[in-house]
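In: Coordinates only, no sequence provided:
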C-alpha cells in the first residue's frame, strides 16, 4: 500500500512526455497514456489486495476513531515555510491516505479513465490534436487520483484546482468553436466562485488548527478545540467548493454547457472525475460535517434535494441527448448530496460508484450515436437499434440501471438513498425524493425509447454501428452497470456487503425496506411503461398535460431562466461594480496615489527651474530670502 502514490504518477509522467514527444510516440502518444492508466489500474488491484489483508497492527495502519474504519496513512516532510527552527515556521507535509473511501475511488477513476481512453482511440482518431487530447486526459486522471489520495487540505486544493484547469482545457478542446470556448470559460468561472469559498474554509481551519492536516482538523473538532460555530462555518465554506464542482444549485449552470467538449471527456467528467469531486470532498471531511449534531448536513440535504428535483424536470424536456444525460448527472449528484445530508454515508458512496459505471456507459453510448449519425437531437432520431444494435442494447442497459429498474445496479444504490432519507429526515423529503426517482426513470425512458426504438428517423439512413474500440469499453462498463449492485448483498461466511467496507462509524448490513422498495419498483417500472406508451406507442398524449401545465413546462424548457438571471446580474451588477472599481483604480489609485506625487514633483521642478537662470545675483537673492525665512521661523518658534 505504501506504493499507492505511484498510481497518479504514471499518468502525471505520461502527460508532458506526450506533449513533447507525441509526434514520434506510437499512436501520437495515445499508447503511452493508455499504458500509464493501465499501470495505475493494475497497481490499484495490488493496493486493494494489500488493504484487504491489512489490519490495525499493520505498519502505518490503525482503526481511525474519526470514522471507525481501517486507515493507512503515509506522510513525509515537504518543505518549511519560514525559517527552520523559529516558532513562526510552518512544516508542510506531503502524504496520502489509503482507506475504504480512497480504495473505492481509485478503482472507479482508474477503470473509467482506462475505458474512456480506449474508447477515444475510435472516437477521436481523426482529430488533428489527437496527442494533445491524450496528454490533457492523462493529466486530468492524474489530478483526480491525487485529490483522492491527498491527506491534507493544501495538497487536496492543489489537485482540486488542477482538475478544474484540465476540465477547462478539455471542455474547450475544440476552442475554434465559439460555443466550446464560452462553455470552457463558463465552467472555469462558475466553479471558481465555489473554490473561493472552499479556500476561505481551508484557511479558517488552518487558523484554528495551525495545520493543513485533515487528521489534525478532525482531532480539533472531536476535542472541541474548534467550536460549533467555527466548525459549521468551515463545513459550509468547504461545501461551497463541493457545490461548484458537483454542479449543485445554484452553481449547476456550467455542466450542461460543458457538453461542447468531446463526448469521451463528458463521460470521464460525469462519471469519475470533476463532478464527483464535490461529493468525494464532503465524504472525505465527513467528521467535520457531522460534528455537533451535523448542523451543516441539513444544508447539504436541502441543496441536494432542490438540485435533484430541479434537474430532473429539465432533463424531462431537453431534446439534446448529451444534455439530457448532463441534467441526469446533476440530479443524481443531488441525490448523493441528499444521502450525505441524511447520514447515508454508505448509500451516497455506493450510488456514486453505481452511477459512475452507468453514466460512463450512457455518455459513451451517446458518443456512439453521434459517431454513427452526426446528430444529438432526439427528435430527429428513431429506430437506431436496427442500424446500431450493440449501442442500442448497451445504452438501454445503462438507462434501465440509472432509471432504477430491478435488479440492475442503480436500483439497489438508489433505494439505499431512499432508505437513509426515510430514516433520518422528515417525510416531505422522502416524498420529494420518490418523486425525483420517478422523474429520473421517466427521462431515462425518454432517452432510451425515442432515439433507439420506433420508426427510423428521416435522416438516419446513414447511421452505422461504431468500431469495436468503442463497443468493447461500453460492454465492460455495461457489466458493472448491470451487476455492481450485488456488491451490497451480505453473503454469510464470505462477504458482508459493501456496507461492511465503506461506512462511517458503524458498519451497515444490507437491508431492504419492503414498502419503500415496492413503492420504488412501482414508480420506476411505471415510469418506463408510461414512457413506452407516450414516446413509442403514442397511445398516451401529453397535449392535455401541456395545456394545463404549459407554463411550468416552459419554465423547465427555459432551464428555470438561471442563465438569463445570471446574465442580467453580470450586465447590471457585476459590470457596474467593475466599472466603478476601474474608475476608482484609474482616478484614485493611479492618478492620485501613484501619478499624483510624481506630477507634483515634476510641476515643482518646472517652477524651480524658472529661478535657475545662471546669474550670480539670482542665487544671492535666493540665499538672502532663505536666510531671512529661517531667521523668522526660529524667532517665532523662540517667542512661542
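Out: Here it is on my side, so go on. Note that this is a predicted model, so its numbers are computed, not measured.

In: rest of the way, CA atoms for contacts and neighbours
Out: OK.

In: I'd assumed residue 372 was in contact with residue 464.
Out: Yes. Between residue 464 and residue 372 there is a contact under CA atoms under 8 Å: 4.9 Å.

In: what about the longest strand along the chain, distance to the chain center?
Out: Secondary structure of the chain read by DSSP state E shows that its longest strand is strand 70-81. Chain-centre distance of strand 70-81: 25 Å, with CA atoms, centre = their mean, to the nearest Å.

In: in it, what counts as buried?
Out: Across strand 70-81, burial judged by 16 or more other CA atoms under 10 Å covers 70-74.

In: which residues of this structure fall in strands?
Out: Using DSSP E, strands in the chain cover 61-63, 70-81, 90-98.

In: Need those strands in JSON lines (columns: distance to residue 235).
Out: Formatted as JSON lines, these follow (distance: least, CA to CA, whole Å):
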{"stretch": "strand 61-63", "distance to residue 235": "24"}
{"stretch": "strand 70-81", "distance to residue 235": "22"}
{"stretch": "strand 90-98", "distance to residue 235": "21"}
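
In: Relative to residue 516, which of those strands is closest?
Out: Nearest to residue 516, of all the strands of the chain, is strand 70-81, at 32.2 Å by CA to CA.

In: Okay, one more to line up with it:
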C-alpha cells in the first residue's frame, strides 16, 4: 500500500483539473462530488498507506517513493519523489482529514454562490499544493508546493473580487509572503552551492559533516529559510497580511488557518531541524520571535470587533507558540499543538461562518448577542472550540498540547523563565480574548435578528460534530506524567524529531505539577477576566475612553502600527518613485534604440533610387576603399 503514496497529492490535483477544464459545464451536485470526493478519496488512500506504515514499518521508519528524475544538469538532479516518515505522516493525515471536513462543509455553505465551481477548483489545488509541500523529499519540490499554496491563498482570499477591498487583501497577502519566499529561494541557492544537493535527508547529513556549529554558512542558510517560514506563517515581522485575509469565505479562512498555509512555516523548521541545530543563534531568534508574536497578537485580539479578525489574531498567537516550541528544540510539542490547533481553529472558523450567515452577514461582535438560545447547534461547537483554544484544564486537547509547550520551554536548555513567562501571559490573554468573543456573541441580549427558518444541514453539522469530538479527546494521545503518562504522540515522532534538550533538575515531578497548575490558572484566570469585564461588567470601554487607554487601544487595534510603519517606510516611497518614473526611463532607452533604427532605415532607403549608374559608382568606390585598407592596413 505504500506504493499508493503518489496518489495522495495527485487525486486532489486531478479534481482541480476536472473542475478547471469543465468550468460552467457541470451542475452543482457534480461539482460537489468532484470537489469533495477528490479530497475524501485522497484521505482514504492515505489512511490505507498509514495503516501499512504502522503495521509494517519500513526500514528506518521512513519510506521514499521516487517517480522520475525532474531534471539532470551538471550534477543537479532533483526528483519528483515523496518522503513519508512520522512527521510528514501526522501533517498529511491532518491536512487530508480536516481538509475533507472543510470541503464537505463548503458544499452547503457556498451553495448559493455564483463561483461554486471556481471555489472548489481553487480549494482542490490548495490541498494538492499543501500535500506536495509536506511529502516532498527535496527542497525544490517542496518549494513548488510552497508557491502553490501562496498562489491559492491569493485566489481564495480575493475570491469575491467584485469588492475592491478583497482584491487589495489578496494582493497584500501575495506580496508580503513573496518577501519571505525570495529569502527562501536564495537560501536554496546557498544550500545547493555549498552542499551540492537539495535532497532533504542527504542535505542534513552533508551539513553536519561540512559545517561546524555556529559558523556563518549554517546561520545564513537558516536565516534565509526562516524568512520564508515567517512569511507563510504570519510571524513577526511579516504578519500583517493575515488579519486582512479574512476577506475570503469562512471555509477558506478555516483551510488557511487550520490545515494549510499558516502552518507551513512550522513544518519547514521542524523538517530542517538539523540545520537549525547548527545555528543556535537562529534557534534563539525563532523562540524570541514566536514569544513576541504570541503576545502582540493576543493583545491585538482583545480590541477587534470583527469575529473573524479575532480568530485571525488567535491564529497568529497560536502559531507563535509553535515557533516558540521549535526555537527551544521542543519539536514534538510544536507538532502536537499544530494538530490540536487544526481541530479547534477549523471548528471555530466553520462555526463563525454559520453565525455570520445566520445573522445576515453580520461580523461585528458588538452587534451580535444572545445567540446561545437562538442558535444552540452553533453555540455548543463554538464553545468547545473556544474552550480548547483557551486550554480549559483536563477536558480539552488544548490544555495538553499547550501545557506541554510551556513545560518544555521552562525545562529546555534553550528556554528559560522569560520565554516561559511570555507563553504564560499569552495563555492568560488567550482565555480572555476567546471568551470575550463567546460572551459578546452568545450571551446577553439579542441585537441581530436571525434569518427566518435558518437551519443548518447535515453537511455542515457532520464537520462540526467530528471536530468537536477531536477537540475533547485529541489530547489523550499525549498525556504527561501525573495525568496518565501516555506520551504516545511524542514516542511516535521520536524517529523523525529529536527530543527536547532539557536541564536535569531535582524534584522534576513537582516542577511539572507546578507548571501544569500555573498553566491552568492562566487559562481560567483569562476566562474569569472575560466574564468579569464582558459578561457582567461594563466591558473595558471606561479604559479605552481615557487618553492613555485610547492610544493603547488604537495601537493594539492597528496591529501595533506595523501597517502604518510599512506604509510610511516602504509603500509611500515606492509609490513616490513610481510616480516620478511614471514614463519609465528604461522604456526611454528602448524608444531611443527604435528612433535610431527608424532614422537609419530612412537614411538607407534614400540610396535605393533605381539609378544604375549610382549603384555602380558606389560599388566601385567601396571596392577601392576595401582593397586600399587590405593593402595598407
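Out: Everything's here; your move. This one's a predicted model, so the numbers in the text were calculated from it and none came from an experiment.

In: what's the TM-score here?
Out: Remark: TM-score between the superposed chains equals 0.90 [TM-score structural alignment, normalised by the length of structure 2]; 615 aligned residues with a CA RMSD of 2.9 Å.

In: before we move on, the earlier item: nearest to residue 329 of structure 1, out of the strands of structure 1?
Out: strand 90-98 (27.3 Å).

In: What residues in structure 2 pair up with that closest one?
Out: Aligned by TM-score structural alignment, strand 90-98 of structure 1 corresponds to residues 76-84 of structure 2.

In: Give the buried residues for the matching stretch.
Out: Neighbour-count burial for stretch 76-84 of structure 2, counted by 16+ other CA under 10 Å, picks out 78-84.

In: Please apply the same query to stretch 487-496 of structure 1.
Out: Residues of stretch 487-496 of structure 1 classed as buried: 487-490, 496 (neighbour count, 16+ other CA under 10 Å).

In: where's it relative to the chain centroid, distance-wise?
Out: The chain centroid and the centroid of stretch 487-496 of structure 1 are separated by 32 Å, computed with CA atoms, centre = their mean.

In: if I line the two up, what does residue 108 of structure 2 land on in structure 1?
Out: By TM-score structural alignment, residue 108 of structure 2 lines up with residue 122 in structure 1.

In: That match against residue 471, yeah?
Out: No. If you go by CA under 8 Å, residue 122 of structure 1 and residue 471 don't touch, sitting 9.5 Å apart.

In: So for the two, which residue has more residues nearby?
Out: Shown here are residue 122 of structure 1 and residue 471; by other CA atoms under 10 Å, residue 471 has more neighbours (20 against 17).

In: any idea how far residue 183 of structure 1 is from the residue mapped onto residue 229 of structure 2 from structure 1?
Out: Alignment note (TM-score structural alignment): residue 229 of structure 2 maps to residue 242 of structure 1. For residue 242 of structure 1, the distance to residue 183 of structure 1 equals 20 Å [CA to CA, to the nearest Å].

In: higher neighbour count, those two?
Out: residue 242 (28 against 23).

In: show me the contacts for residue 27 of structure 1.
Out: Applying CA atoms under 8 Å, 6 or more residues apart in numbering to residue 27 of structure 1 gives the contacts residue 131.

In: Quick one: map it onto structure 2.
Out: By TM-score structural alignment, residue 27 of structure 1 lines up with residue 29.

In: Count residues in the vicinity of the equivalent of residue 173 of structure 2 over in structure 1, would you?
Out: Under the alignment (TM-score structural alignment), residue 173 of structure 2 maps onto residue 187 of structure 1. Other residues near residue 187 of structure 1 number 27, with proximity taken as other CA under 10 Å.

In: I figured residue 187 of structure 1 hits residue 255, correct?
Out: Yes. At 7.0 Å, residue 187 of structure 1 and residue 255 qualify as touching, with contact defined as CA under 8 Å.

In: residues of stretch 22-38 of structure 2 that come out buried?
Out: Residues of stretch 22-38 of structure 2 classed as buried by neighbour count (16+ other CA under 10 Å): 23, 31-32, 34-38.

In: Specify which member of those residues is nearest to residue 391 of structure 2.
Out: Set against residue 391 of structure 2, the nearest of those by CA to CA is residue 36 (31.5 Å).

In: The closest one and residue 47 of structure 2, how far apart?
Out: According to CA to CA, residue 36 of structure 2 stands 16 Å off from residue 47 of structure 2.

In: cool, and residue 266 of structure 2?
Out: From residue 266 of structure 2 to residue 47 of structure 2 the distance is 23 Å (CA to CA).

In: okay, these two: which has more neighbours?
Out: residue 266 (25 against 19).

In: tell me the contacts of the equivalent of that one over in structure 1?
Out: For residue 266 of structure 2, the aligned residue in structure 1 is residue 279 (criterion: TM-score structural alignment). Contact partners of residue 279 of structure 1, counting by CA under 8 Å, 6+ apart, are 242, 246, 333, 336-337.

In: if we go to 7 Å?
Out: With contact taken as CA atoms under 7 Å, 6 or more residues apart in numbering, residue 279 of structure 1 is in contact with 242, 246, 337.

In: Just the ones of those in helices?
Out: Residues of these located in helices (DSSP state H): 242, 337.

In: May I see the contacts of residue 279 of structure 1 arranged in CSV, with distance to residue 7 of structure 1 as well?
Out: Below are the contacts of residue 279 of structure 1 laid out as CSV (distance: CA to CA, whole Å):
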residue, distance to residue 7 of structure 1
242, 24
246, 24
337, 28
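
In: Report the spatially closest residue to the aligned partner of residue 137 of structure 2 in structure 1, excluding sequence-adjacent ones.
Out: Applying TM-score structural alignment, one finds that residue 137 of structure 2 aligns to residue 151 in structure 1. In this structure, residue 151 of structure 1 finds its nearest non-sequential neighbour in residue 96, 4.7 Å apart by CA to CA, 6 or more residues apart in numbering.
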